[in-house]
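[1] heads up, no residue letters with this:
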């Protein structure tokens, strides 16, 4: 499955990330490259957004942003290089709208929606290795570069959590533990709760439903922590989530199916971005938002991400009983 996940402000993405290039330009006629990329060695294809920003004298930035020709370089070359190798991999310029990644409407022109693409089968990115981004803009401008370490795949630790999950009382808790490798710094943990639901019109016909519980959207790895990451999940919090996410019902029956656990990790670059962006927003601050970029010139974020889905987690018999009859969820009519 291929992903296109660009982030400029918040971590989360993790399930559909978008690119934001919203900033004020004060310099006139200065070429400012804007780059966003989240490389995941497990993806089938890798996409990088490369744009430019400038403001001509007396111009209106919002009007210019609606002109597609003003957003993109005419003759740019985007390449990736494995650090330690001389081989360069040139990405293909494609229209994201035709790749299944339409750009959301707003300040910037939506068509064409140029991205730079390379298939994983053509570059074979590997977790733990270093990769360099290179943008050549032409016009005798210096190349724009950035280097990152690609994230290793996330390895779940056995029986953490156990399957089936024991949430038989509100006092119980379980551990989620996993090894994301040494370079992952921020984590997003979600539970997708799958269930069936019928309707009064068709009581014998059940339709699949799901709700997503965001346990943690910006879990940061502590300095000096071991390779494994541990997150504790409280039973009462789980049932409280269900009581708020699913409407009470007396006219329909619901049946629990299972839980899919989703874990996403991103690199140090995004952790730094979030930390810097929030560093000057306190009550005594000047409210001037600092700028973070790991590009050699311009703005943007070049980083790595990876995720894992652990499907099919069950609740044990006593947990199902608590779901059906417990005071937090008995009005949801699970049978």
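    Yep, it's here. Here the structure is a predicted model, which means the values were calculated and not measured.

[2] when you work out contacts or count neighbours from here on, use the C-alpha atoms and nothing else.
    Will do.

[3] for residue 328, grab the count of nearby residues.
    19 (other CA atoms under 10 Å).

[4] quick check: it touching residue 240?
    Yes: using CA atoms under 8 Å, residue 328 is in contact with residue 240, at 6.3 Å.

[5] here comes the other one, which I'd like you to weigh against the first:
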């Protein structure tokens, strides 16, 4: 579900590699360049920081990128400091020590073996601090003993997201045919980047088994005009487009009957900071005649991005009767064998009795 994370990582690798090739004078004395990637989210149970080094050598860049020793440091220290800046103060209230681990990585240009990443599992915000998240700044410090070098960055967390639609007064959602459903929220301070993912739960029934399934429908990214907060924003979901997505991502099989789960819809919001939005905008390909774009980094003593993101879910919304009947008979989805509303109600009653 972490679409923003994945998209940014793609941009990060691209701009990091580009910076190494175009901004470094190959005839200049060797210089260590640290590349940092990290996004803090107080809702995450594990916090990750990726630290690599840019490289120069006699071999081709692609050959060197495939060697883990070309991109990894050895024996570095990664710290995160929580600083209370309320009332003009600058008090460090907690220090987080990050440990290193090796994570699996998909094959590609960069080395897949010894893919080192740094992590910490401690909570960024306690329950007593949750109403005053804006009082805290998180400062990253990476110490590289080999070069007696400090790399630093800092970020605020994104504190909240106010969603006005859907709400508790609207138990069912209409998404049939050409109808549109408008999801509405208010932008939050310190953020500019917003993406909604619609999660869809359903059952598959065969002659011998009943299994629950889940599919995510990503919507386009929305960008607020400012990062001051208070801006009314919305994302429109078209029923026909949603049906088409289901048809394209669920396999039609005459031997499988499908039934919508009673609380079948999850509205999942991902929010990105102003720095994150700037990084993505600067790193994306240019559509104009001038292809060269300025690099963006908020890392002191290195390059990359250290910022914040936030996620919020409104789970368990129901589709209304008209939408469930439309799923069963629409030319877009009738090949998926979704049951009509009457049969769906009967199945729900059976499931509820079993529970």
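    Noted; the coordinates are in hand. These numbers come from a predicted model, not from an experiment.

[6] which SSE is immediately downstream of the helix or strand hosting residue 240 of the first structure?
    For residue 240 of the first structure, the enclosing helix or strand under DSSP states H and E is helix 235-245. The first helix or strand that comes after helix 235-245 of the first structure along the chain, using DSSP H and E, is strand 254-267.

[7] ranges for the strands of the stretch 1-150 of the first structure?
    Under the criterion DSSP state E, counting those that start in this stretch, strands of the stretch 1-150 of the first structure are mapped to 32-39, 45-53, 77-82, 88-90, 92-95, 114-119, 130-136, 144-149.

[8] which one of the ones you listed lies nearest to residue 196 of the first structure?
    With CA to CA as the criterion, residue 196 of the first structure lies closest to strand 45-53 of these, at 34.1 Å.

[9] angle of that closest one against strand 77-82?
    Strand 45-53 of the first structure and strand 77-82 are oriented at 130 degrees to each other (axes from the mean of the first three to the mean of the last three CA atoms, to 10 degrees).

[10] mean deviation of strand 45-53 of the first structure from the second structure?
    When the second structure is superposed, strand 45-53 of the first structure averages 1.3 Å from its matched positions, counting by mean CA distance after the TM-score superposition for the first structure.

[11] so what does that strand touch, helix or strand wise?
    strand 32-39, strand 114-119 (3 or more CA pairs under 8 Å, 6 or more residues apart in numbering; DSSP states H and E).

[12] using JSON lines, please lay out those strands together with mean neighbour count and distance to residue 213 of the first structure.
    As requested, these are exported to JSON lines (neighbours: other CA atoms under 10 Å; distance: least, CA to CA, whole Å):
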{"stretch": "strand 32-39", "mean neighbour count": "23", "distance to residue 213 of the first structure": "24"}
{"stretch": "strand 114-119", "mean neighbour count": "20", "distance to residue 213 of the first structure": "32"}
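
[13] quick one: closest of those to residue 283 of the first structure.
    Between those, strand 32-39 lies closest to residue 283 of the first structure; by CA to CA that is 30.4 Å.

[14] just to revisit the earlier point, dump the strands of the stretch 1-150 of the first structure to JSON lines, plus distance to residue 174 of the first structure.
    Output for the strands of the stretch 1-150 of the first structure, formatted as JSON lines (distance: least, CA to CA, whole Å):
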{"stretch": "strand 32-39", "distance to residue 174 of the first structure": "31"}
{"stretch": "strand 45-53", "distance to residue 174 of the first structure": "36"}
{"stretch": "strand 77-82", "distance to residue 174 of the first structure": "40"}
{"stretch": "strand 88-90", "distance to residue 174 of the first structure": "45"}
{"stretch": "strand 92-95", "distance to residue 174 of the first structure": "45"}
{"stretch": "strand 114-119", "distance to residue 174 of the first structure": "39"}
{"stretch": "strand 130-136", "distance to residue 174 of the first structure": "36"}
{"stretch": "strand 144-149", "distance to residue 174 of the first structure": "32"}
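
[15] give me the aligned partner of residue 95 of the first structure over in the second structure.
    Here residue 95 of the first structure is matched to residue 101 in the second structure, going by TM-score structural alignment.

[16] burial check on that match, number of neighbours?
    Residue 101 of the second structure: 11 neighbours (other CA under 10 Å).

[17] and residue 208 of the second structure, by the same measure?
    5.
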